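Student: The following comprises the amino acid sequence and a computationally predicted model.
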Amino acid sequence: MSDLDLVFGGRVFCDLVLSGVRAPVPGAEVFADGFTLTPGGTATRAVAGARLGFRTALVGATGADELGAVVRSALAREDGLDLTWLAEVPGARTAVTVALTSADERSFVTYEERATWLPDALPRPLPAVGACHVGLAEGVPPWVAGLRSRGTFVVGGVGWDETGAWDPAVLDRLAGVDAFVPNEDEARAYTRTPDAVHALDALARRTGVVVVTRGADGAVALDAGTGERCDVPAPRVRAVDPTGAGDCFVAAFCAGRTAGWSLRTAVSFAVLAASVSVQRLGGASAAPSRAELLTALAWHREHDSLPAADWHLVQDHLSA
């Protein structure tokens, strides 16, 4: 087995994304102006990583059902994406999410089964891995800890807590990762702080690198080891659907760190990738290619709308 640049482990969904619509009030019906069926969840991050030109693997599971076949077929068409560690679980149904989206708002309805959650053990070992992203909701699996002990840069994430508890004990798991990338709502809820900057400082006391995404406002980041801090604004674009933008951000950030770029450059690259993804409908289907990012990079350079970063390193990679 050859080495991998990126590994993404977590729950894999089949997403039905309906655009131009808000959640209806009880008893009402609303009509969307478009829809797409696409792999979602961790699959979005994996597709985004592969499209960025990094050797990428997806660790997760689908059911052995019709929706699982749809997800697997779509993922198999992605160059550079290794599905060796994507399990197919007999008797289980693939997790599904219906996303109702407008340019600035999202609502979700999800069904999933425990059988398709991230496995604690792998059917075969992974090779050397540059960076691995995993959700922290159920803890850091032993195989991720094994990767980290061999030098893999491990990035943790969290999702929406439907219970509303936002148990701070989840943050104890940050000791098992090298970086943490929540969105602003998640960061504020877990730290009980008023804004992204205060949350950033609180989280940096628990792990080495923290990046808090802020949607249309970009992202803030802090490296607790070096003291480097950055506030990266997002370029202004016409947003169509924010579904999967955070996943594209995570993939690009992991890729940038694997490539050895500075914190500011990796975060700036991630913000750019997310800004391209929101301009079309879907999760994994909206993940940008290297050519699309090169086009966006050239446009923002021409209009002087890029934050300070080592963009020549980004351009060299995207052009390779």
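Tutor: Okay, I see it.

Student: Please make it C-alpha for all contacts and neighbour counts, starting now.
Tutor: Will do.

Student: Need the three-state assignment for the residue lying closest to Ala296 once chain neighbours are set aside.
Tutor: Distances taken as Cα to Cα, 6 or more residues apart in numbering place Val276 nearest to Ala296, at 7.4 Å, with adjacent residues excluded. Under the three-state scheme (DSSP: H, G, I helix; E, B strand; the rest coil), Val276 adopts helix.

Student: OK, contacts around Val276?
Tutor: Contacts of Val276 were listed using Cα atoms under 8 Å, 6 or more residues apart in numbering, and they are Ala287, Pro288, Glu292, Leu293, Ala296.

Student: residue contacts, the residue nearest to Thr36 when sequence neighbours are not counted?
Tutor: Closest residue in space to Thr36, ignoring its immediate chain neighbours: Val17 at 5.4 Å, by Cα to Cα, 6+ apart. Counting by Cα under 8 Å, 6+ apart, Val17 touches Phe35, Thr36, Leu37, Thr38, Val98, Ala99, Leu100, Thr101, Leu281, Gly282.

Student: Against that first model, consider the following:
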Amino acid sequence: MNKETMAACALPVLVIGSLNMDLVVTVCQLPQQGETVFGRNFATFPGGKGANQAVAAAKLGARVTMVGCVGQDNFAAELLESLRLAGVETSQVRSVTGKTTGVALITVADKGVNTIVVVAGANQECNPGDVQAALAKTKNPGIVLLQNEVPPATVEYAIRTAGEQGWKVIYNPAPARTVDAGILGLVDILTPNETELAALTGMPVRSQQEAVAAGKKLLQTGVKQIIVTMGAAGALLIAERMVKAVPAIQVQAVDSTAAGDCYTGAVAAGLAEGQPLETALHFAAVAAGLSVTREGAQSALPSKDAVEKYMRKKVKMYEKKWRAE
């Protein structure tokens, strides 16, 4: 089966979430209240957790449609172009009159210390009607991917409605906020990091042991599987009868921006292709690891070819070592 046939057979991925333009200034030190400092560099990067995850999944071979809102400004055009270049379908991104496109104002000092101010803008206009229209347009259910950068009512509607229509729901509960247990119980796969898991459970999450304890508490809500992303420590898959650690790959990290988004998008892409969950997690670990070796958010997200090349290289290394032994 060639790549084109495999792509046609894969499940569709519907990403419902935010589109932001990141405005990044680097400085020697963060300014104190009332202080003015000189910046060193300024750059703009397409971002937003929803858009990042959509681009990640598309670059990794998934058929992705983005659902969200932008304003009527230059940032909107740049964000849509970034999505299209990655192969994401953008017909379900709605342009909102009178609203600005979402932005994140990021000041980064030495050693990566930063301050971030997010102006949601048009992202706040993404509503259940947008979700309903996108679901209705897709004939066969696939995977719905959600985060917390659009209104809670929209997220909850999408989880309920998509599940009722036979979609597999992957929910990345970021940024952290409390979520009704009844909603969590409708989720197929939950992908929090340590901070988000702590926010959902009210339990400390400072180690793998604590992550397992908190994850098992969340299973009581009815969520089927939990993937806790822990950065360089890898990830934990927590299910009713299984706890499995999936290590991160060893790389020289340059910029961890969007690594978590890459991981979640990669899991969705792997499952959409028909990979078993554990295989998809190893696939995601490689994708996220490669993403931190480059600067930026969407621009740093790796292609499927890059991930598969890395995996083939590792297989050959293990085979060579095994034969030598």
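Tutor: Noted; the coordinates are in hand. All values reported here derive from a predicted model rather than from experimental measurement.

Student: quick one on the thing from earlier: for the contacts of Val17 of the first structure, which single residue is the most surrounded?
Tutor: Per-residue neighbour counts (other Cα atoms under 10 Å) across those peak at Gly282, which has 30 neighbours.

Student: Asp304 of the first structure versus that one, what's the distance?
Tutor: 28 Å (Cα to Cα, to the nearest Å).

Student: on that earlier part again, which residue lines up with the residue nearest to Ala296 of the first structure in the second structure?
Tutor: Counting by TM-score structural alignment, Val276 of the first structure lines up with Leu290 in the second structure.

Student: Helices of the second structure, residue ranges please.
Tutor: Along the second structure, the segments classed as helices by DSSP state H run 3-9, 49-59, 74-85, 128-137, 152-164, 181-184, 194-201, 208-219, 259-273, 277-291, 304-324.

Student: Identify the spatial nearest neighbour of the residue nearest the centre of the second structure, chain neighbours not counted.
Tutor: By Cα atoms, centre = their mean, the second structure has its centre lying nearest to Asp261, at 2.6 Å. Using Cα to Cα, 6+ apart and skipping the chain neighbours, the partner closest in space to Asp261 of the second structure is Gln53 (5.1 Å).

Student: need the contact list for the aligned partner of the one you found in the first structure.
Tutor: Using TM-score structural alignment as the criterion, Gln53 of the second structure maps onto Arg45 of the first structure. With contacts defined as Cα under 8 Å, 6+ apart, Arg45 of the first structure is in contact with Phe8, Asp247, Cys248, Val250, Ala251, Ala284.

Student: can you list these in TSV and add distance to Cys132 of the first structure?
Tutor: Below are the contacts of Arg45 of the first structure laid out as TSV (distance: Cα to Cα, whole Å):
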residue	distance to Cys132 of the first structure
Phe8	6
Asp247	13
Cys248	14
Val250	10
Ala251	10
Ala284	18
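
Student: Can you tell me which of those residues carry over to the second structure?
Tutor: Retained in the second structure by both residues aligned by TM-score structural alignment, their matches' Cα atoms under 8 Å are the following of these: Phe8, Asp247, Cys248, Val250, Ala251.

Student: Just give me the match in the second structure for the first one.
Tutor: The equivalent of Phe8 of the first structure in the second structure is Val15 (alignment by TM-score structural alignment).

Student: Tell me how many other residues surround its match.
Tutor: Number of residues near Val15 of the second structure (other Cα under 10 Å) recorded here: 30.

Student: Just to check, it is in contact with Arg63?
Tutor: No. Val15 of the second structure sits out of contact with Arg63 when judged by Cα atoms under 8 Å, with a separation of 10.6 Å.

Student: Just confirm Arg214 of the first structure contacts Glu184, I think it does.
Tutor: Yes. Counting by Cα under 8 Å, Glu184 is a contact partner of Arg214 of the first structure at 5.5 Å.
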